[in-house]
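> Below are the sequence and a predicted model for it; my questions follow.
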Amino acid sequence: MLDYLIVFSASLLAATIAPFYSEVVLAAVLTRQPDAALLLWLLASIGNTLGSIINWWMGKYLLHYRHKRWFPIKEKALTRAQARFQRFGIWTLLLSWAPIGGDALTLIAGIMKVRLLPFTLLVFIGKATRYGVVIYFAERFLL
């Protein structure tokens, strides 16, 4: 039971702005519980998607503070990110699994006020695919 909680928590944490690698945790737990691959995949995918929803929520309310001195994103960078997201649309959320820029996409989606249901579906598809690939390779090379 603790292993499942660890995979879920690591996946949730990895999707927020905190630097963390849940794939390593998932692969390690999978070596201890190879028969639980489907459950581990589901827990990691749901945890990571929930972490992205946290980013979406933060992005949704972040702009209220854009004129504060401590605001972490420069106006020019914010405008550029919004323009790119607008150009490519919500389908970019399928790339939210990417180690570089994926978490930023989920934050920008909140800023752009993407509706939660399509956001969640697209992000879950991307994250679940990534964890499926991780499990595939872990089963081939670690088990």
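Ah, there it is.
> Only C-alpha atoms from now on, for both contacts and neighbour counts.
Noted.
> list the helices and strands whichever strand or helix holds residue 123 packs on?
Applying DSSP states H and E as the criterion places residue 123 in helix 116-141. Judged by 3 or more Cα pairs under 8 Å, 6 or more residues apart in numbering; DSSP states H and E, the packing partners of helix 116-141 are helix 22-32, helix 37-62.
> Of these, which stretch is the most buried?
helix 37-62 (a mean of 22; mean count of other Cα atoms under 10 Å).
> Same list (the helices and strands packed on helix 116-141) but as JSON lines, adding distance to residue 110.
As requested, these are arranged in JSON lines below (distance: least, Cα to Cα, whole Å):
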{"stretch": "helix 22-32", "distance to residue 110": "23"}
{"stretch": "helix 37-62", "distance to residue 110": "4"}
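> Quick one: closest of those to residue 86.
helix 37-62 (15.1 Å; Cα to Cα).
> does residue 72 count as helix, strand or coil?
Per DSSP: H, G, I helix; E, B strand; the rest coil, the local secondary structure of residue 72 is coil.
> any idea how far residue 62 is from it?
10 Å (Cα to Cα, to the nearest Å).
> try it against this one:
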Amino acid sequence: MVAAALSAETSRTALFLAATAGNVLGALANFALGRFAIRFEDRRWFPVSRQARQKAETLFARFGRPVLLFSWLPIVGDPLTLAAGLLRTPLLVFLAYVTIGKAARYAVLLWLMP
């Protein structure tokens, strides 16, 4: 994203929209895994460890759904989105929080670039 943002040929608006949409779709995949495929949690290919999932569930219990605003964070973001699916967070609520969090991340990154 940094190289594309520094390129004069790339629209920052298009870059912002593409990065946000792509990240939200990735989070939606984790949400679906939590909702429908948690039975595969012990498989090697499963993207979130049991320990990370349990930590994310603890965060959910403590702070509620707004914790999804931090789904952009490395290490904890994927387990949070998986836990949201597992805990049956309504899809529209999930998408609202995740989109706001991820959009804010890219807005700040683009704002900080020359």
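Yes, it's here. Just so it is clear, the structure is predicted and the values come from calculations on it, not from any experiment.
> Let me see the TM-score of these two.
Aligned and superposed, the two chains score 0.83 in TM-score terms (TM-score structural alignment, normalised by the length of structure 2); 111 aligned residues with a Cα RMSD of 2.2 Å.
> follow-up on the earlier one: chain center to the helix holding residue 123 of structure 1, what's the gap?
Remark: helix 116-141 of structure 1 is offset 10 Å from the chain centroid, using Cα atoms, centre = their mean, to the nearest Å.
> buried residues in it?
119-120, 122-132, 134-135, 138 (16 or more other Cα atoms under 10 Å).
> for stretch 85-97 of structure 1, same thing?
Neighbour counts over stretch 85-97 of structure 1 (16+ other Cα under 10 Å) mark 85, 90, 92-97 as buried.
> so it aligns onto which residues of structure 2?
Matched against structure 2 by TM-score structural alignment, stretch 85-97 of structure 1 falls on residues 60-72.
> One more: stretch 111-121 of structure 1?
Using TM-score structural alignment, stretch 111-121 of structure 1 lines up with residues 86-96 of structure 2.
> next one: stretch 40-56 of structure 1
The aligned range for stretch 40-56 of structure 1 is 15-31, by TM-score structural alignment.
> how big's the offset between the matching stretch and structure 1?
For stretch 15-31 of structure 2, the mean distance to aligned residues of structure 1 following superposition is 0.6 Å (mean Cα distance after the TM-score superposition for structure 1).
> Can you tell me the SS state at the residue lying farthest from the centre of structure 1?
In structure 1, residue 69 marks the outermost C-alpha relative to the chain mean, sitting 27.9 Å out by Cα atoms, centre = their mean. Following three-state DSSP, we place residue 69 of structure 1 in the coil state.
> Distance-wise, check residue 26 of structure 1 relative to residue 88 of structure 1.
For residue 26 of structure 1, the distance to residue 88 of structure 1 (Cα to Cα) stands at 31 Å.
> same check, this time on residue 28 of structure 1
Counting by Cα to Cα, the gap from residue 28 of structure 1 to residue 88 of structure 1 is 36 Å.
> same check, this time on residue 36 of structure 1
Residue 36 of structure 1 is 37 Å from residue 88 of structure 1, where distance means Cα to Cα.
> Could you do residue 5 of structure 1 as well?
Distance of residue 5 of structure 1 to residue 88 of structure 1, computed by Cα to Cα: 36 Å.
> Figure out which of the helices and strands packed on helix 116-141 of structure 1 is closest to residue 12 of structure 1.
When these are ranked by distance to residue 12 of structure 1, counting by Cα to Cα, first place goes to helix 37-62 at 4.4 Å.
> State the next helix or strand along the chain beyond that closest one.
Next along the chain after helix 37-62 of structure 1, taking DSSP H and E as the criterion, comes helix 75-88.
> Tell me which residues are up against that following helix.
Helix 75-88 of structure 1 is contacted by residues 66, 92, 105, 108-109, 112 when judged by Cα atoms under 8 Å, 6 or more residues apart in numbering.
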